[in-house]
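Peer 1: Here is a sequence together with a model predicted from it:
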Amino acid sequence: MARLAPIRLAGTIAATAMCVAAATESFAQEQDSRVLNNQLQLGDVISGVTLNVEDAEGEVAVDNAAQGNSLSGAVQNGTLDLSSSQTMNGDTRASTTVVATGDTQGPLNTTTQARGNSLAAGAYGADLTIEANQVVGPTEVTATNAQTNEGARLLGGASMGSTAIANTTALGGTGARVEGTVIQGSDAGVRSETFLASQYVPATAEVIAQSLGNAIAVNSDAASSQGLTLRQRQAGDAVTANVSANAGNAWDLAGRARATANQSVLYNQGGSVVVTTDQSNLSQVRSSTVVTAYDYGAATANAAGTGNEVSIGNNDRYVEIDNAQVNSGGVEVTSEFAGAFGYDVRVGAEATGNAVTGYACSECEGQMVVTNDQTNSGPVSARSTTTIQGSARSVVTRATATGNTATFYVSRPQ
């Protein structure tokens, strides 16, 4: 889908969009209910946008998404027993190409997303019990987003992002009990790429790419609790995220890339959290950011890559974590900036095989019970490169590579 704010027709404007979304369901309940969901997508799902604009007087925006299987809904003042099976055996591809010529007065905002399977469920003053299984076969999940005209003058700045995820599960609510099991398996190659070419950007420009093999997010508050078992397997050839952000003259230019094979992020408030997490990655994880500007005010290049990642937090007193992580895929992260004359430069690269974080509330007399088992056998590397051909006011460059990291603490709520 492409939407255009007022654009002066000084040249040719062409916009095309195609979006195919297969097997989508939704539910909304206010009583005791049971939902049985079975979705199978065998063909490819492709969405594409090509947009040519000249001398745009307002915002230029693109929202482009390709989705294989999707289920979403919520329960209120009751209980919901949700059983869901989603299988994606076709490619999922979303691509956006923008050619901006002349002066673009407003901001350039483009978002591109490709998702294989997606499940979202909420509970409000209710109990949610879930048994979910998501599978993506040996396919491709790709998202690309590009502004290709090197002579573009983006006077209003830019925000460009691409996201590729094989399996996504999002759960949560308010005053809710969320319990059950979520299993995710991906044999897909997952790739995102965002590219910006420009001559002049006298405003903030941010270019982002994010790739995830399997992603689980649970967020509940106001007297909620969680009791979950989460299992994630990523085995495709690669999970990659690439950013290239380039300008002749940029006031504030940033490029950020992140690739993660398996990710589980949970937050709760008002009750206990008891979680078992089991993650395994066989894929190569690669994240790369390149930022270039001849003249610049501020320039930022960040890249991060992780095999397996778990974060579990409870703004209450009791957290129990049983975590197992095995990463045998390599993790390679590179970040690079090259420029001539400017002011402040920040370049960073962070690579991690396995990472887990857990925390509870100190003012609640928080208690944590943790069992942690992490094994990393793949190579982990991080490299940052900064090249200044002329002059700069400040330059900060860092690179961090870690095989296994675990952090557990009790802290004051914010």
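Peer 2: Yep, that arrived.
Peer 1: rest of the way, CA atoms for contacts and neighbours
Peer 2: Noted.
Peer 1: number of nearby residues for Ala120?
Peer 2: Neighbourhood size, Ala120 [other CA atoms under 10 Å]: 18.
Peer 1: And it, which helix or strand is it part of?
Peer 2: Assigned by DSSP states H and E, Ala120 belongs to strand 108-124.
Peer 1: just checking, what packs against that strand?
Peer 2: The helices and strands touching strand 108-124, judged by 3 or more CA pairs under 8 Å, 6 or more residues apart in numbering; DSSP states H and E, are strand 60-76, strand 79-88, strand 92-101, strand 127-136, strand 140-147, strand 158-174.
Peer 1: okay, pairing it with this:
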Amino acid sequence: MVRPARIRLAGTIGATLLCAAVATEALAQDGAIVLNNQIQMGDVVAGQTLNVVDAEEQVTVSTSARGNSFSGAVENGSITVDSTQEMHGDALATTTMTLGGDTAGRLTATTQAGGNYLAAGAYGADLRVDASQLVTDGEIAANSTITNDSARLLAGATVDTSAIGNTAALGGDGSTVSGVISQGSSATIRSSNLASTQYIPAQAAFSSQAIANAVAVNSDAASNQSLYVRQRSTGDLIEAGTSANAGNAWDLAGRARANANQAVFQNQGGALIAETDQANAARVRATAITTSYDFGAAEAYARAAGNEVSVGNNDVYVEIDNTQFNSGGVDSTATFSGTNGYDVYVGADAVGNSVTGYACSECAGYLTATNVQTNNGSVTASAHTTVAGSARAVITGTNAVGNAATFYVSSPGP
């Protein structure tokens, strides 16, 4: 009798100043069983300060702080991942930029903070996951700041901040992905992005994202999924805030997104069976502010959600069993202020509980869904738009929903 290989991993994993957290990796085949146990007790901190004048080419910045990280994969075999991750300290990532004179190349800056991260993939194989992730009282925070209002970003910018308590990312290619994922967060989650600039004659997008618990499963090439996901968010606050400001901007966007619990399943072939159980008691808030005295196109968009599930299969069979309970307040606010320009887009969406499921219509798709949603918290969406001089078009919208459920059978496209 040949026993499957066992790989045991245990320890404390962290990051220090200017360093990303080290990932534990496992590449296994033929019935391997990976036993992973990670506990981070102290704080994890990463930070960068830039003071750059007249950069002739690109400026690229990356800052990452994460408590525990694990990744594994299997090819032409099978793997079982039994993983426990606990984060008991703070995870803080900060990027501060002073950009003097003309920045001729494009600015690209990414700032990420996370408690626990699990990634596993299967290629022509079977992947089973039994994962538990826990973030206790503390703070997961990502902050990015452009400090000087004289910054001139001649090639535009892409600046993103992301703070996520627990992340589980699974993938398959011609494979079967199955198992159980349990996530819990009682931490405060904050993501902020502040930009003060003078002149941006190109496309510039500034975004922030804050999520307590996130699960993403993607598979293609005739794969199958069968997963149970349980998520609990009990912290005080989950907040994403973006403030994008310029004296003169040609195409400027400020976006913010905050979620307590998020689960996304996407499959290209075979069956997709998803059972989800989400509960949130934290306040969820998203704020997007965009200002420009002179502007070409300007956008401010904010979205806040207590619990969110998306299940989509471009093949025949989809089965969804969804339960969601939200008792935390959900607020989204989008604001634009400018004087003279062309097109303005302002939008704010807020939802207590949301589920979407779909299957392929051209494949004679079959979808069955059981859905229970309860929202006890307030849900508020607001937009504020001010144009002091003139504009060509102003398009605004707000949408606040307690419980939203959408199920449909659709075409997979051309």
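Peer 2: That came through fine. Remember, it's a predicted structure, so these values are computed and weren't measured experimentally.
Peer 1: TM value for the aligned chains?
Peer 2: Once superposed, the chains reach a TM-score of 0.95 (TM-score structural alignment, normalised by the length of the first structure), with 398 aligned residues with a CA RMSD of 1.0 Å.
Peer 1: Go ahead and confirm Val49 of the first structure touches Arg3.
Peer 2: No. When contacts are counted by CA atoms under 8 Å, Val49 of the first structure is not listed as touching Arg3 (10.9 Å).
Peer 1: quick one on the thing from earlier: burial-wise, tell me which of the helices and strands packed on strand 108-124 of the first structure comes out on top.
Peer 2: Sort those by mean neighbour count, taking mean count of other CA atoms under 10 Å, and strand 140-147 sits at the top with a mean of 28.
Peer 1: Next, the angle from that one to strand 108-124.
Peer 2: If you take axes from the mean of the first three to the mean of the last three CA atoms, to 10 degrees, strand 140-147 of the first structure sits at 140 degrees to strand 108-124.
Peer 1: ok, then the element right after strand 140-147 of the first structure?
Peer 2: Scanning forward in sequence from strand 140-147 of the first structure by DSSP H and E, the next helix or strand is strand 153-154.
Peer 1: Report the separation between the most centrally placed residue in the first structure and Asn145 of the first structure.
Peer 2: Compute the mean C-alpha point of the first structure, and by CA atoms, centre = their mean the closest residue is Gln210, 4.6 Å away. According to CA to CA, to the nearest Å, Gln210 of the first structure stands 12 Å off from Asn145 of the first structure.
Peer 1: Over to Ser391 of the first structure?
Peer 2: 32 Å.
Peer 1: re the thing from before, tell me roughly how far the strand holding Ala120 of the first structure lies from the second structure on average.
Peer 2: Here strand 108-124 of the first structure, set against the second structure after superposition, deviates by a mean of 0.4 Å using mean CA distance after the TM-score superposition for the first structure.
Peer 1: residue range for that strand in the second structure?
Peer 2: Here strand 108-124 of the first structure aligns to the second structure at residues 107-123, judged by TM-score structural alignment.
Peer 1: Over to stretch 146-159 of the first structure?
Peer 2: The alignment places stretch 146-159 of the first structure over residues 145-158 of the second structure (TM-score structural alignment).
Peer 1: Can you give the contact residues for that stretch?
Peer 2: Under the contact criterion CA atoms under 8 Å, 6 or more residues apart in numbering, stretch 145-158 of the second structure has outside partners 95-109, 193-206, 246.
Peer 1: Can you say which of the residues you listed are buried?
Peer 2: The neighbour-count test (16 or more other CA atoms under 10 Å) applied to the contacts of stretch 145-158 of the second structure identifies 95-100, 102-109, 193-206, 246 as buried.
Peer 1: Now do the shared contacts for Gln210 and Asn145 of the first structure.
Peer 2: Ser162.
Peer 1: any idea where the helices of the first structure begin and end?
Peer 2: Read by DSSP state H, the first structure holds no helices at all.
Peer 1: was I right about Thr16 of the second structure contacting Gly42?
Peer 2: No. Between Thr16 of the second structure and Gly42 there is no contact under CA under 8 Å: 10.9 Å.
Peer 1: The match of stretch 146-159 of the first structure: how far from the chain's middle?
Peer 2: Relative to the chain's own centre, stretch 145-158 of the second structure is displaced by 24 Å; criterion: CA atoms, centre = their mean, to the nearest Å.
Peer 1: Pull up the distance across it, start to finish.
Peer 2: Stretch 145-158 of the second structure end-to-end distance (CA to CA) = 13 Å.
Peer 1: List the buried residues for it?
Peer 2: 145-147, 149-158.
Peer 1: Who are the contact partners of Ala388 of the second structure?
Peer 2: Ala388 of the second structure touches 337-340, counting by CA under 8 Å, 6+ apart.
Peer 1: among those, which ones are buried?
Peer 2: 337-338, 340.
Peer 1: For Gln373 of the second structure, state which of these is nearest.
Peer 2: Nearest to Gln373 of the second structure, judged by CA to CA, of these is Ser337 at 37.0 Å.
Peer 1: Go ahead and confirm that closest one touches Ala288.
Peer 2: No. Using CA under 8 Å, Ser337 of the second structure is not in contact with Ala288; the gap is 11.6 Å.
Peer 1: Find residues that contact each of those two.
Peer 2: By CA under 8 Å, 6+ apart, no residue touches both Ser337 of the second structure and Ala288.
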